[in-house]
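Chemist: All I have is the shape, not the residue letters:
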């Protein structure tokens, strides 16, 4: 890769809130005896290698949360049962941040509460455009700088994103 083709480096402040977009691959938590799914910490629910790399980078931030298509903003230790909703499954009506109770409204409320604790808050979203585009209005209204490093770094595909995130996590842990 030539210098002109190198990804743009994106600074991730230590005190940022890192949001990890949920993933499709999840641990199956069905308990035959109970005849239902058993809740697990949100941070452990998503099992793909992509999710693990995002989580590892997020763990280098002062704070991190899961951005769930089903539940909104979730603390990593919050117990969740298995679910099968991705952002593309969410009805358009849920992206109306003006309507209390919608997914967008809940996300905006959570991010605003977090942001109001800081003088110059930064939120880092580790996820694809399916977690950015439908929530653009929310991100623009939150009183924080919201960054999308996987898009800003102009990384060509999931493998390049995983490599970039692994490198950033390693650098930040050193």
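Modeler: Thanks, I have the structure now. Everything quoted here is computed from the prediction, not taken from an experiment.
Chemist: CA atoms for contacts and neighbours, from now on please.
Modeler: Fine.
Chemist: For the most centrally placed residue in the chain, which residues are in contact?
Modeler: Taking Cα atoms, centre = their mean, the centroid of the chain lies closest to residue 20, which sits 2.2 Å from it. By Cα atoms under 8 Å, 6 or more residues apart in numbering, residue 20 lies in contact with 51, 54-55, 58, 64-67, 125-127.
Chemist: let's go with 10 Å and repeat that
Modeler: 43, 51-58, 64-68, 73-74, 76, 124-127, 131 (Cα atoms under 10 Å, 6 or more residues apart in numbering).
Chemist: Below is an additional structure, to be compared with the one above:
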């Protein structure tokens, strides 16, 4: 199973816009950190769905940016999601941990034969902290 998490509005480097960070270290929020812990508990490989860059590997170097998925028109969101799908490693199972603004166009762009595990669907934002902690403590999606 491959994991894909959404980026975060909060990022390091706003005061140093030319400074590069590994993508896994650029984003600075409890939500992003919880997603990383959860995805690493279930997936050997994972990536990030960035509103600015599309598909990003955790070690890709990025600078601060301020693009939000909600800044994009619906057609642009669909195009970005399709590009993310094209860049994903081949997989038949995908764990996604992201908001609906990312997840909905992504799921619409995925081939029908990809099984999606979306354990945060329907979980309110501030309830996600506990849900992500519980997910990270479980090591097998069959236990979900």
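Modeler: Alright, I've got the coordinates. Just so it is clear, the structure is predicted and the values come from calculations on it, not from any experiment.
Chemist: returning to that earlier point: for the contacts of residue 20 of structure 1, I'd like a selection string for ChimeraX - just the buried members, please.
Modeler: Applying 16 or more other Cα atoms under 10 Å to the contacts of residue 20 of structure 1 leaves a buried subset, and the ChimeraX line that selects it is:
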select :43,51,52,53,54,55,56,57,58,64,65,66,67,68,73,74,76,124,125,126,127,131
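Chemist: which ones among the contacts of residue 20 of structure 1 are found in helices?
Modeler: The helices in this structure, assigned by DSSP state H, contain 43, 51-58 from those.
Chemist: Residue 140 of structure 1: which of those is nearest?
Modeler: Lowest distance from residue 140 of structure 1 to those (Cα to Cα) belongs to residue 58, with 21.6 Å.
Chemist: if I look at the closest one, how far off is residue 26 of structure 1?
Modeler: Counting by Cα to Cα, to the nearest Å, the gap from residue 58 of structure 1 to residue 26 of structure 1 is 18 Å.
Chemist: cool, residue 16 of structure 1 as well?
Modeler: For residue 16 of structure 1, the distance to residue 26 of structure 1 - Cα to Cα - is 26 Å.
Chemist: Looking only at neighbour counts, state which of the two leads.
Modeler: residue 16 (24 against 18; other Cα atoms under 10 Å).
Chemist: The more buried one touches residue 57, doesn't it?
Modeler: No: Residue 16 of structure 1 lies out of contact with residue 57 (Cα atoms under 10 Å); the separation is 11.7 Å.
Chemist: contacting residues around the residue mapped onto residue 10 of structure 2 from structure 1?
Modeler: Aligned by TM-score structural alignment, residue 10 of structure 2 pairs with residue 25 of structure 1. Neighbouring residues of residue 25 of structure 1 by Cα under 10 Å, 6+ apart: 45-51, 84.
Chemist: Name the nearest of those residues relative to residue 36 of structure 1.
Modeler: Minimum separation from residue 36 of structure 1 among the contacts of residue 25 of structure 1 (Cα to Cα) is found for residue 84, which lies at 14.5 Å.
Chemist: check contacts around the closest one.
Modeler: By Cα under 10 Å, 6+ apart, the neighbours of residue 84 of structure 1 are 23-26, 69-70.
Chemist: and if you look at residue 140 of structure 2?
Modeler: Contacts of residue 140 of structure 2 (Cα under 10 Å, 6+ apart): 41-43.
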